[in-house]
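Q: sequence and computational prediction follow.
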Amino acid sequence: MVELPEAVDVVNIGLPLFESALRSQGQPVIGVDWRIPGGGEPRIVAALARLLGPGTDRIDRANAEVLRRLDEGVPMLVGIDRAGAVIEGMGERDILHCGPAIAWEDMPDPLQRSVRAAVVAEGWADDVDGAGGLVEAGEVHLRPANEHRTVVPMATSIGPSAPVYVVHDEAGSSTAYSSINQGSGAVQWFGVDSDAAIDRLRFVRDKLGPVLAEALATNGPVDVFALAAQGVPMGDDVHMRVQATTNLFLRDLLPSLVRSTHAAAAEVATFLSANHLMFLNVAMAAAKSLVEWASEVPDSSIVTTMSRNGSTYGVRLAGGGDWFLAPSPPVQDALYYPGFGPETSAPDIGDSAVLELVGLGGPAAANSPAVAGFLGGRMSHAIAATRSMQRICAGESARFRLPILDNVGTPLGVDVRKVVELGITPAVNTGIIHATDGSGQVGAGVAWAPLGCFVDALLDLDRRLA
């Protein structure tokens, strides 16, 4: 007769229900997060077999070059200029919006409000009703900012008179642009089209932009990622939380700002002192300049575009060019302002997910107590988010380091093969805005990208490399 052991050590592979049942009984168990590759779907499994088998060397060589460009490029903030004067292909009746291309009638309410506010700020209409009429009549053209080397956060849209950051990476000869952050409150980038939100757009254009442009011209170019590399150990993920890096940025500009002779200098200083999100847009433009350079590499499985318009979520691969779309998801791990919740919230929106592609945002969550607050409150939860990104990335950053993880580099280069094989999608740290009433931000959290667009991108890569 065989004697049964008095104690059993358990390693549970997949099926987390078994793991949780043992834990509830006080039994020690090690859980292994294993999933059937590609969900077991034959055509996906076959594509993975080719791209992780015979195609591996070719793809890995391309990926190594993509990682080099993402990690070694040095994006410099070189100035601020009028969008219509510097953004290639932007016409004088164009509005650039976040996310993939979308028709006016398909835009969610917050993005429509943003477009109307931008049209009024441009002076093309007297009020938001007239602005909507111009768009419906085809007298204003709507274009994705991403297709013009431009990225804008949340529900932002910009017209040709809007001031934009100009960021240049000399190594890749790539230049990218982003709007100037409008600050907190009931503002256009949170899907608000009130008179006050439109006045804020005019303030950014007529006062904030010129004062900052003058300060940058006096100060000289700013090494954007050198500041971000300092901000990450100070608790920033440089997406949801950018307070430390914003302070470093304004510290560098301070001597030039106090010497400004612009009539609005004092008003601008007051605004800057209260806008802890100022550096977000600068970092986005820097990230865009690097992914634009990286996108020129053929045969790569690295994602170089990840963007949302509040209706669809789009990704593109290096060397590809085509968009692959899925419905934009809700922000799953969220904290809401009192009185709000999932039922009042718009789906995930904005171009800021470009930061997750260069080692910031979700990849840097582990060292950010602010991000931990949205994932359960413990640093172990934030570390788990970074660990999740490690599993789907091709490398790690040499410049963004995580002290809490023994100074390991943040995960870098989302690899579509790993995403589809493991069924783990990128985590994007983001804000949440009201779905319908134009009241603005109602919370913040972590949004997990939908899997479908990555599957389609993988199948296209398999087809292209056949």
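A: Done, it's in.
Q: CA atoms for contacts and neighbours, from now on please.
A: OK.
Q: now do the strands in the stretch 251-400 of the chain.
A: Listed in chain order, the strands of the stretch 251-400 of the chain (DSSP state E, counting those that start in this stretch) span 303-309, 312-317, 324-327, 333-336, 349-350, 393-402.
Q: can you put those in CSV and add distance to D236 and mean neighbour count?
A: Compiled in CSV, those are given as follows (distance: least, C-alpha to C-alpha, whole Å; neighbours: other C-alpha atoms under 10 Å):
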stretch, distance to D236, mean neighbour count
strand 303-309, 21, 28
strand 312-317, 25, 26
strand 324-327, 29, 20
strand 333-336, 18, 19
strand 349-350, 19, 30
strand 393-402, 11, 22
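Q: of all these, which one is nearest G40?
A: strand 324-327 (20.1 Å; C-alpha to C-alpha).
Q: packing partners for that closest one?
A: With contacts taken as 3 or more C-alpha pairs under 8 Å, 6 or more residues apart in numbering; DSSP states H and E, strand 324-327 sits against strand 312-317, helix 452-465.
Q: please compare the first structure with the one that follows:
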Amino acid sequence: MSQINTLFSQPLKVINIGTSTFKKDLDLQQTEAVQYDWRPPAGGNLELIEALDRFMEDPKVQAANEEAIKRIKDAHPFLIDIDHAKNVIPGMHEKKILHSGPPIAWENMCGPVKGAIIGAVMYEGLAEDEAAAIQLIEKGEIEFGPANEHQAVGPMAGIISPSMPVHVIENRTHGNRAYCTVNEGLGKVLRFGANSKEVLDRLKWIETVFAPALRKALAITDGIDLKSITSQALHMGDECHNRNKAATSLFYREIIDYFLQTDLTADELREVVGFIKNNEHYFLNLSMPASKSALDAAHGIPHSTVVTTMARNGVEFGIRVSGLGEKEWFTAPANFVKGLFFPGYTEDDAAPDLGDSTITETMGIGGFAMGGSPAIVQFVGGDVEDAIAYSEQMYEITVGENTNYSIPTLNFRGGAFGIDIRKVIETNILPVINTGMAHKEAGVGQVGAGIVHPPKACFDQAMIRFKELYEEETS
């Protein structure tokens, strides 16, 4: 009894496990307490727990995942050309338009995606105005498809139409290619659903002036090494998703001498070079296909639980997994981004999570590398400590560390990469994504930026499907 009396006469130091309500009561009593947010593995779902028991230590899975991250790490993407989408993207034709995220029908698309598609139809000369474009679409004249199923990616609405110029990225290690449009810059742009004359005129300028000039410059090169630029930029404060100041500057330094060697006039040169110089996000549309080319090389490895695609279309978030089908998506309703809003906008104005740019996080940069990009918190919210904590947490749900993309603030530790659906389910930790927020209405543009996570249901579905596909081989 005396021991109990002694215990209760001492100051309490409490670890509260589970619901935080009890800690709030302790806080009110000024009692020192630490909150431990414990949840059972797989959220207590018995089917998922059985799948984890079956595959968590499976040597076939371990070997497949090591092969997957080896392919991702060894990939070496180069920018080698720029050409019309219809000339280079597999499966493209005159009436096909690609969009971001998993597959979705026209009637279910969000406002920015619909607005961007309408703009693309007019840009292609298939309709004179918005009403005619909608009529053409509703008659079923236009075929849609996810860019990710065609070796391509696109930011926000992610629209790629046949005549649009796309960067051609070659992964010289594995021989595959990936494609992405040219970043339009800020303001009213197609990727946010704007489709005014101003927007379409800019797209035509990119097609008829900028792209031919860049193609001339690239023809002189042996390709621009995007892996090297990304690695350097991560040491200069970029994370190569929402912050690309250093990467764009490094690309500008690489390409400028080749522009000077072309037959462009002084006025043409000033115009095309100025377009890159004044667009800090230019490299995003190189970072994305560079990541895509590496991850595509790791797709299709039997028994691998590594995620090779994360993408969203403003309605659903979707993932694909290396050891599952080429067109097998696992989807759930997209979450809303939490972060900082531009003046005059609130949560009520924002569309759900949108765009293919999560390919950077799938690669292990972007949100995964925020710890090395302290300035990003001024854009997405939070503190520098939060950014570092996010980067550190991602090691718990990944297969390896990519020493090619090291993080200075973590003592140059290789960035976490190779998202493993097993570890996501076991730990209840979801990949972190930093991203811009689009207005829910077409054409308004970006209304803020912040942090978002994929729906856990995507990973649950993928794990159940993995169990169905491979359990007979391990029984």
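A: Structure's in. What do you need? Bear in mind the structure is a predicted one, so any value in this text is a computation, not a measurement.
Q: ok, which of the helices and strands packed on strand 324-327 of structure 1 comes nearest L201 of structure 1?
A: strand 312-317 (25.9 Å).
Q: off-centre distance for that closest one?
A: How far strand 312-317 of structure 1 lies from its chain's middle: 12 Å, per C-alpha atoms, centre = their mean, to the nearest Å.
Q: where in structure 2 does that strand align, residue-wise?
A: Counting by TM-score structural alignment, strand 312-317 of structure 1 falls onto residues 316-321 of structure 2.
Q: contacting residues around that stretch?
A: Contact with stretch 316-321 of structure 2 is made by 101-102, 299, 304-312, 326-335, 353, 454-455, 458-459, 462, as judged by C-alpha atoms under 8 Å, 6 or more residues apart in numbering.
Q: mean offset of that stretch relative to structure 1 (after superposition)
A: Following the fit onto structure 1, the mean deviation recorded for stretch 316-321 of structure 2 is 0.7 Å by mean C-alpha distance after the TM-score superposition for structure 1.
Q: tabulate the strands of the stretch 251-400 of structure 1 (CSV), appending distance to L357 of structure 1.
A: CSV is the format used below for the strands of the stretch 251-400 of structure 1 (distance: least, C-alpha to C-alpha, whole Å):
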stretch, distance to L357 of structure 1
strand 303-309, 7
strand 312-317, 11
strand 324-327, 16
strand 333-336, 20
strand 349-350, 14
strand 393-402, 9
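Q: and those: which comes nearest P369 of structure 1?
A: strand 393-402 (12.4 Å).
Q: next, the angle from the closest one to strand 303-309.
A: 80 degrees (axes from the mean of the first three to the mean of the last three C-alpha atoms, to 10 degrees).
Q: in structure 2, what stretch matches strand 393-402 of structure 1?
A: Strand 393-402 of structure 1 covers residues 398-407 of structure 2 once aligned (TM-score structural alignment).
Q: among the strands of the stretch 251-400 of structure 1, which is nearest L257 of structure 1?
A: When the strands of the stretch 251-400 of structure 1 are ranked by proximity to L257 of structure 1, the top entry is strand 393-402, at 28.3 Å, counting by C-alpha to C-alpha.
Q: measure the mean distance from the closest one to structure 2 post-superposition.
A: Mean deviation of strand 393-402 of structure 1 relative to structure 2 after superposition (mean C-alpha distance after the TM-score superposition for structure 1): 1.1 Å.
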